[in-house]
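Visitor: Fold the following, please.
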Amino acid sequence: MELKQAFGQALKQFRLAKGLTQEDFSSISSRTYLSTLERGLKCPTLDKLEGLASVMEVHPLSVLAAAYHMKGDTGGLEALLARIRAEVGSATPKS
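Guide: Got it, this is the predicted structure:
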């Protein structure tokens, strides 16, 4: 599965799990744009992703992690989260 399609599916699953309609995103996006994202036709900017996630009350990384997990090349969700934890930890300056 392509990443855009996986992202669209993840976005739609989060939206539906939260009981939201595409119209509930009208303060930050048109229904048409949200539909194109969910169908995997477009990719959002980081700012748009943050706005979409805020409407759903989830962290933007949750949507991205779900997308990469759906894409299927992560070795499972736990492996993906462990990799993210290690990479962020090694890239962050120690205090």
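Visitor: When you work out contacts or count neighbours from here on, use the C-alpha atoms and nothing else.
Guide: OK.
Visitor: Could you count how many residues lie near the nearest residue to G40 once chain neighbours are set aside?
Guide: Distance criterion C-alpha to C-alpha, 6 or more residues apart in numbering; nearest residue to G40, sequence neighbours excluded, is Q5 at 4.0 Å. By the measure other C-alpha atoms under 10 Å, the count of residues near Q5 is 20.
Visitor: compare with the first, here's sequence two:
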Amino acid sequence: MAKKPSVAAALRAVRQARGLSQEAFSDVSSRTYMSSLERGLKSPTLNKLTELCEVMEIHPLTLLTLAYVGDSPHEADRLLALVRQELDMLSKTHNKQ
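Guide: The predicted structure is shown next:
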């Protein structure tokens, strides 16, 4: 059974990898909110996710990719290939309309 995607774990991992404290996000979020996000008690909106990623200096898709691949970074290639394939298909469908 595949592991469930975890934005909470990805957020915590990137924050720690960047050497940032929860307080480093004070311009966009409270420490309490960050703690709630990292414990999976709350889910960020897309706008909030973008703001958090700006503080960490990563693209939001990087964080979401990490949420889906977790401890298996080699899975990122497979996932990104799937995304590219789906985007191509959707683009072709959209262009035909």
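Visitor: Mind telling me what element the residue nearest to G40 of the first structure is part of?
Guide: helix 3-17 (DSSP states H and E).
Visitor: That helix packs against which elements?
Guide: Using 3 or more C-alpha pairs under 8 Å, 6 or more residues apart in numbering; DSSP states H and E, the elements in contact with helix 3-17 of the first structure are helix 31-38, helix 60-71.
Visitor: Out of the ones you listed, which one sits most buried?
Guide: helix 60-71 (a mean of 19; mean count of other C-alpha atoms under 10 Å).
Visitor: what's the average distance of the following helix or strand past that helix to the second structure?
Guide: On the C-terminal side of helix 60-71 of the first structure, the nearest following helix or strand under DSSP H and E is helix 77-91. Average distance, helix 77-91 of the first structure versus aligned residues of the second structure after superposition (mean C-alpha distance after the TM-score superposition for the first structure): 1.3 Å.
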